[in-house]
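A structural model of the following input is requested.
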Amino acid sequence: MTFQDQEFIDRDPRIERVLIGSTDLQRRVTELGREISSEYTSEDRPILVSILKGGVIFLSDLVRSITIPHEFDFMAVSSYTGQNTTGVVKINMDLQASITDRHVLIVEDIVDTGLTLDHLLELLSSRKPTSLRTCTLLNKVDARRKEVRIDHKGFDIPDEFVIGYGLDYNEQYRNLPFVGVLRG
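Below is the predicted model of the structure:
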């Protein structure tokens, strides 16, 4: 844990602990960028699809570690209210770009139940991309209700409600440079 990580914890007693520190996050994001870069050629020019709002911090760091030409676009999808999943996936904002005949990489901040990613895979697959792969920073295996394929993952984490590095609780804590856990 860095001094900055500790400073955030000291200022907010609702943060119970750091689960993944900022140094470990940056190291793993760089590794994921290398993995993804080795999977495509420069001619492939994949399009990375980030899920708003949580995925934007991860995507911002990830794209700077990908060494091949690529593009990115965004979707807004909801299935949570507060700390609870509704189980219903709703598309609030769709892609601007066409993904037909394109290599597509879905970039998620977290996969827990698998319901959102399963829905996205089905939806985007119907648009006939050349390839459709997945990348998630956080993988919450014990919360899984629907098995989904994850091609690139940053960290397996326990089934706890996490915040930081784009993840929020009622729109708060996205700015934390680490992934943390709130007090019960």
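
C-alpha from now on. contacts and neighbour counts both.
OK.

For this structure, which segments count as helices?
3-11, 22-39, 55-63, 115-125 (DSSP state H).

Which residue lies nearest the spatial centre of this structure?
D109 (1.6 Å; Cα atoms, centre = their mean).

closest one to K153 among the helices of the chain?
helix 22-39 (7.6 Å; Cα to Cα).

Please list all residues in contact with the residue nearest to the centre of the chain.
By Cα atoms under 8 Å, 6 or more residues apart in numbering, the residues touching D109 are I51, G54, G55, F58, T136, L137, L138, G166, L167.

Here is the second sequence; please produce its structure so I can put it next to the first one:
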Amino acid sequence: MKTIKIKDKEFIPMISEAEIKERVKLVAEQISNDMKGKNPLLLAVLNGSFVFAADLMREITIPSEISFVKLASYQGTTSTGKVKEVIGINEDLTGRTVIIVEDIVESGLTIKQMIESIGTRNPESVHICTLLLKPDCLKTELDIEYAAFKIPNDFIVGYGLDYDQQGRNLKDIYVVKGRE
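Next up is the predicted model:
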């Protein structure tokens, strides 16, 4: 891994592809054990979680399903603090075990809004799974059962995460240079 440039920012390596794969497999094993006999519905939040959700789904060893919801709260490198649902949930969630799959949990406001929305659809249970968690940034209390990595409050890119829609295709995760 080397320093890369995306638009006006330079990024340096933070988490390697090998580390990501190892942690995704561990999270999938935990979900497979915890959810045995439940056929959970993974509800992946687009756009950022699509790479993580695909890799996670392939590693889960129990029957499971996946669907997608698109929410927006980012502009450039800064969260707007306002979550706007773009594409809604179409599945019947009554009696279902739902696992929200996120790329990154920072303030927790997106997840909180999703849990509230999902709760009106009578699921059996709702769980949270994230690739990255920034515990120091949480603004709401959440029970995050599955987190592959806990990271500091740095701006990152790669493995589905973007900077103004660029860098999602990177296999590793990078942190903006000067903030490492």
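
Overlay them and tell me the TM-score.
Laid over one another, the chains give 0.93 as their TM-score (TM-score structural alignment, normalised by the length of structure 2), with 177 aligned residues with a Cα RMSD of 1.6 Å.

Can you say which two of the contacts of D109 of structure 1 are spatially most distant?
Farthest pair in the contacts of D109 of structure 1, by Cα to Cα: I51 and L138, 13.5 Å.

all strands of structure 2, in order?
4-6, 9-15, 41-46, 65-75, 78-87, 97-105, 125-133, 146-150, 156-157, 173-176 (DSSP state E).

D44 of structure 1 versus the alignment partner in structure 1 of C137 of structure 2, what's the distance?
Counting by TM-score structural alignment, C137 of structure 2 lines up with A143 in structure 1. Distance of A143 of structure 1 to D44 of structure 1, computed by Cα to Cα, to the nearest Å: 34 Å.

Could you check how many residues crowd around G55 of structure 1?
24 (other Cα atoms under 10 Å).

how about it, what's its match in structure 2?
Checking TM-score structural alignment: G55 of structure 1 goes with S49.

Chain neighbours aside, what residue packs nearest to that match?
D103 (4.3 Å; Cα to Cα, 6 or more residues apart in numbering).

Tell me which residue of structure 1 matches up with that neighbour.
Under the alignment (TM-score structural alignment), D103 of structure 2 maps onto D109.

And its match, how far from R127 of structure 1?
23 Å.

Equivalent analysis for S37 of structure 1, please.
24 Å.

Tell me which of the two has more neighbours.
Just comparing S37 of structure 1 and R127: by other Cα under 10 Å the higher neighbour count belongs to S37, 19 against 13.

so the more buried one sits right up against P69, yeah?
No - contact criterion Cα atoms under 8 Å: S37 of structure 1 and P69 do not qualify, at 9.1 Å.

Next up, the contacts around the residue lying closest to I15 of structure 1 once chain neighbours are set aside.
Closest residue to I15 of structure 1 apart from its sequence neighbours, by Cα to Cα, 6+ apart: L182 at 4.5 Å. Contact analysis of L182 of structure 1 by Cα under 8 Å, 6+ apart lists R14, I15, E16, R17, F161, V162, I163.

Tell me how many other residues crowd the spatially closest residue to V45 of structure 2 that is not a sequence neighbour.
If the residues on either side of it in the chain are set aside, V45 of structure 2 comes closest to V69, at 5.1 Å by Cα to Cα, 6+ apart. By other Cα under 10 Å, 18 other residues sit near V69 of structure 2.
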